[in-house]
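[1] Predicted model follows, preceded by the sequence.
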Amino acid sequence: MQGSKRGAIPPFFVMEVMRAAFARERAGLDVLHLEVGQPSTGAPRGVLAAAHAALDADKLGYTDALGIPPLRAAIATWYRGRYGVAVDEQRIAVTTGSSGAFQLGFLAAFDPGDRVAMASPSYPAYRHTLTAIGVEPVELPTGPETGFQPTVALLEKLDRPVQGLIVASPANPTGTMLSREELTALANWCDANGVRLVSDEIYHGLTYGTEAVTAAAVSERAIVVNSFSKYFSMTGWRLGWMVLPPELVRPVECLAQNLFISAPTLSQVAAVAAFACTEELDAHVARYARNRALLLEELPKAGFTRLAPADGAFYIYADVSDMTDDSEAFCRRLLEDTGIAATPGIDFDPARGRHFMRFSFAGSEAAVAEAARRLIAWRRSA
């Protein structure tokens, strides 16, 4: 007996790279982890203290499907303080990570057979999740000429209409960002054409010289997705949120009740404290900035000269077409020869990804510096 065709989606290849890296570590060999988009630091001290208090005092039962009121209120306050945008807390849905948010948002917004556009390269789970629910991903080939971001011009070249558009700023894997003018133009095009805008904002807070713009500031119809995983350094707590247009709040609530019941209660209670931890969190961002500067200086010495701007997030996306036409094999050799784990571009761009790879600089400064040293020596010995 065969399983459902919905499960016949490609793997998330970075997880395959991590598996190989962990196998190397189990064999007693060292690994420098530049493959995974995960902060090397844990949750802020205030969050840990709140979690300990909750464990001592709270039975941690189910919560409302949309999240506990104090957390929804804290998120609304964050939008007022961070972006100057008034968001009604009743439009906020707390989710099981951004992954849960995308599942709920896609199910609420799109029907089987709909088409949803996105940049290529982009986060692979967009394509895979849409495919699993019967929605067609429509990839917009982007490059340096468009800042690796979708544009109105690319959308207007499509041969058939789309019902949705996903944007990410800062983006994974490129770290590129949309300006307010660019995001507004895309939002206006979506509104004029009856297209649902989905804005992935999980790397907000991780920017280097340019402030990220939330889609909540330029469109009331957009689905805005964010997470406690990246800036807030809480990946394993599995907690995210959405800002929803009013007409999607009840559909998302019903879906969440049936699919998830609620996001993890301990994580919700503790996360309220996260918004008071910005001094600690901004120190992490300063470390990422130093790692970014180091790699932008050192990677060209190893021959990596065609790099996406990396204005945000903690990734550098490198064109390696002058080194290999198989970035998967290239990354495998890199791990075997140097202990550096990096991600081939096939995760992010099925058509052109064999000519690209992604380096994460979310780790410690010592690890990133040692990776740069080994990479230069490896390339010079090639």
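    Yep, that arrived. Numbering: from 1, shown residues only.

[2] Every contact and neighbour count from this point should use C-alpha atoms.
    Noted.

[3] What are the boundaries of the strands in the stretch 51-200 of the chain?
    92-95, 115-120, 136-141, 164-168, 196-200 (DSSP state E, counting those that start in this stretch).

[4] Columns distance to Gly61 and mean neighbour count on top of those strands, output as TSV?
    Putting those into TSV (distance: least, Cα to Cα, whole Å; neighbours: other Cα atoms under 10 Å) gives the following:
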stretch	distance to Gly61	mean neighbour count
strand 92-95	16	28
strand 115-120	37	24
strand 136-141	37	19
strand 164-168	34	23
strand 196-200	30	24
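
[5] would you list the ones you listed in a markdown table and tack on distance to Glu25?
    Shown next, in a markdown table, are the strands of the stretch 51-200 of the chain (distance: least, Cα to Cα, whole Å):
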| stretch | distance to Glu25 |
| --- | --- |
| strand 92-95 | 33 |
| strand 115-120 | 33 |
| strand 136-141 | 36 |
| strand 164-168 | 33 |
| strand 196-200 | 33 |
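
[6] what's the closest of the ones you listed to Pro245?
    Taking Cα to Cα, strand 92-95 is the member of those nearest to Pro245, at 9.2 Å.

[7] before we move on, the earlier item: any idea which of the strands of the stretch 51-200 of the chain gets closest to Gly175?
    Across those, closest to Gly175 is strand 164-168 (Cα to Cα), at 9.2 Å.

[8] Need the residues that contact that closest one.
    110, 115-119, 149-150, 177, 190, 195-201 (Cα atoms under 8 Å, 6 or more residues apart in numbering).

[9] swap the cut-off to 6 Å and go again
    Strand 164-168 has contacts (Cα atoms under 6 Å, 6 or more residues apart in numbering) with 116-118, 195-200.

[10] Got another one to weigh against that:
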Amino acid sequence: MIASPIQPFYAMEILGRAQAIEAQGGSVCHLEIGEPGGKPAPQVIEAVRQCLERPMGYTSAKGMPALRDRLSGYYRDHHGVEVSPERIMVTMGSSSGFILTFLAGFAPGQRIAVTRPGYPAYLNILSSLNLPSVEIPVSPANGWKLTAADIAAAYERSPFEGLLVASPANPTGAVLDRDELAAIIACCDRLGVRFISDEIYHNLNYTGRDTSALEFSHDHVVINSFSKYYCMTGWRIGWLVMREDLIRRAEMMAQSLFISASSVSQCAALAALDARAVYDERRESYARNRQVLADGLKGLGFKLAEPSDGAFYAYVDASPFTNDTMDFCMRMLETAGVAATPGQDFDRIDGHKYVRFSYAGKLETIEMALDRMAGFLQR
């Protein structure tokens, strides 16, 4: 028996149970997974329809040149930086981007730091690759934001070679402003730590402009995806930006690990990049959902329910109701038909008192969930 710190991805476990309830005729309000409720833009659907009329074989491991060129243009147009298409690799969602980054960018035994709370797949992927991890706690007192001082203190306690940070963040929705991100990157440069910027929730910012790590340095790594803003979770398509020496290593690994991302999904992604007006309109619907959910959760008695700055999550303190949100979420699903994710998914130490709710779906689903939760909490 091999001992492993890998834990279940509880959001997916809750989803599986919710789908089983629905298969038996039950009704579930899905607030557990970070999945946009809308379908891709009409231009995307049309692009895919055209794909079906011609052979769709492998692309190169780095992806279609046209898509990499267009992604290069994205950084020029939206972030004011020149990024060579040669430094861009199209990936099978952000997940394969993380795998390739960890394998190409770090030697066996090197340590990678992540925030706590944070996306659970980070720790599970690192454990699967036998790479040690370091967790740096962030707190609601500072808006769940990591600071350069946090990094320096954690490094002094236990040095690490890499740091992975998401902004906007999952599960908290915390957004680093330009100065905050610049300070973090400068701290990593001073310590000799490779910085990995998870930017998959870019363009889902309700407080200002997103800042890319590429605006400060070309030495670090950026991972992004079409899953969230572009409503393409199941299409499994993302991208990775690295220095040219690292991207070549990642390319050689991808040739054997993944061969290439889906050619159909790459055509869809190319069309999505030209449909931003559609997706910006959808972001406005998330903003409305965000406020309705925040007001509703506060009214029900949850703590820390102020609207998040980015992504599409509310990460709230459920301690007025429970000290075991795993049990709380399972009971709420089984008895009230509301699916939410327990905080243990994101924080293995303090997550027992937190719950994450997603507001990426329809407003009527959120309103129904709040009504059901009111009855559940009164029992």
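    Okay, I see it. For clarity, every value in this text was computed on a predicted model and none was experimentally measured.

[11] Just the TM-score for the two chains, thanks.
    With the length set by TM-score structural alignment, normalised by the length of the second structure, the two chains reach a TM-score of 0.97; 377 aligned residues with a Cα RMSD of 1.3 Å.

[12] Tell me which two in the contacts of strand 164-168 of the first structure are the farthest apart.
    The most widely separated members of the contacts of strand 164-168 of the first structure are Val195 and Asp200, with 15.9 Å between them, by Cα to Cα.

[13] if we can go back for a sec, wait, which of the strands of the stretch 51-200 of the first structure is closest to Gly209 of the first structure?
    Closest of the strands of the stretch 51-200 of the first structure to Gly209 of the first structure is strand 164-168, at 17.5 Å (criterion: Cα to Cα).

[14] tell me the angle the closest one makes with strand 136-141.
    Using axes from the mean of the first three to the mean of the last three Cα atoms, to 10 degrees, the inter-axis angle of strand 164-168 of the first structure relative to strand 136-141 is 50 degrees.

[15] Relative to the second structure, which residues correspond to strand 164-168 of the first structure?
    Mapping strand 164-168 of the first structure onto the second structure (TM-score structural alignment) gives residues 162-166.

[16] With the first structure overlaid, how far apart is that stretch on average?
    If you overlay the two and look at stretch 162-166 of the second structure, the average distance to its match in the first structure is 0.5 Å (mean Cα distance after the TM-score superposition for the first structure).

[17] Stretch 243-258 of the second structure corresponds to what range in the first structure?
    Under TM-score structural alignment, stretch 243-258 of the second structure corresponds to residues 245-260 of the first structure.

[18] How about the contacts made by the residue mapped onto Val83 of the second structure from the first structure?
    Aligning on TM-score structural alignment places Val83 of the second structure opposite Val87 in the first structure. By Cα under 6 Å, 6+ apart, the contact list for Val87 of the first structure reads Ala76.

[19] do Thr207 of the first structure as well
    Contacts for Thr207 of the first structure were tallied using Cα under 6 Å, 6+ apart; they are 311-312.

[20] One more pass at 7 Å, please.
    The contact partners of Thr207 of the first structure, by Cα atoms under 7 Å, 6 or more residues apart in numbering, come to 311-313.

[21] top of these by neighbour count?
    When neighbours are counted by other Cα atoms under 10 Å, Ala313 leads the contacts of Thr207 of the first structure with 32 neighbours.

[22] Let me know whether that residue touches Tyr203 as I believe.
    Yes: taking Cα atoms under 7 Å as the definition, Ala313 of the first structure is a contact partner of Tyr203 at 5.2 Å.

[23] Mind listing the shared neighbours of these two?
    Common neighbours of Ala313 of the first structure and Tyr203, using Cα under 7 Å, 6+ apart, are Pro170.

[24] Tell me where the longest helix sits in the second structure.
    Ranked by residue count under DSSP state H, the longest helix found in the second structure is helix 276-300.

[25] Quick check: which helices or strands does it pack against?
    Contacts defined by 3 or more Cα pairs under 7 Å, 6 or more residues apart in numbering; DSSP states H and E place helix 276-300 of the second structure against helix 363-377.

[26] please redo it, this time with the cut-off set to 6 Å
    Contact analysis of helix 276-300 of the second structure by 3 or more Cα pairs under 6 Å, 6 or more residues apart in numbering; DSSP states H and E lists no helix or strand as a packing neighbour.

[27] could you point out which element follows it?
    strand 313-317 (DSSP states H and E).

[28] just the helices in the second structure please.
    Using DSSP H, helices in the second structure cover 10-23, 42-51, 65-79, 93-105, 120-128, 148-157, 178-191, 244-257, 263-272, 276-300, 325-336, 363-377.

[29] out of those, nearest to Val355 of the second structure?
    Per Cα to Cα, nearest to Val355 of the second structure of these: helix 325-336, 6.6 Å.

[30] In the first structure, which residue range corresponds to the closest one?
    Here helix 325-336 of the second structure aligns to the first structure at residues 327-338, judged by TM-score structural alignment.

[31] which of the residues in that stretch are buried?
    For stretch 327-338 of the first structure, a neighbour-count test (16 or more other Cα atoms under 10 Å) marks 327-328, 330-332, 334-336, 338 as buried.

[32] before we move on, what about stretch 292-305 of the first structure?
    292, 294-296, 298-299, 301-302, 304-305.

[33] do stretch 207-218 of the first structure as well
    Across stretch 207-218 of the first structure, burial judged by 16+ other Cα under 10 Å covers 207-208, 211-218.

[34] Adding distance to Val138 of the first structure, write these out as TSV.
    Shown next, in TSV, are these (distance: Cα to Cα, whole Å):
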residue	distance to Val138 of the first structure
Thr207	28
Tyr208	30
Glu211	28
Ala212	25
Val213	24
Thr214	23
Ala215	21
Ala216	24
Ala217	26
Val218	24
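
[35] which among those gets closest to Leu281 of the first structure?
    Distances from Leu281 of the first structure to these, taken by Cα to Cα, are shortest for Thr207, at 12.6 Å.

[36] which residue lines up with that closest one in the second structure?
    Taking TM-score structural alignment, the alignment pairs Thr207 of the first structure with Asn205 from the second structure.

[37] any idea how far Val17 of the first structure is from Ala119 of the first structure?
    As judged by Cα to Cα, to the nearest Å, Val17 of the first structure and Ala119 of the first structure stand 23 Å apart.

[38] Where in the second structure does stretch 28-35 of the first structure align, residue-wise?
    Residue span in the second structure matched to stretch 28-35 of the first structure, by TM-score structural alignment: 25-32.

[39] How far does the matching stretch sit from its chain's centre?
    Chain-centre distance of stretch 25-32 of the second structure: 22 Å, with Cα atoms, centre = their mean, to the nearest Å.
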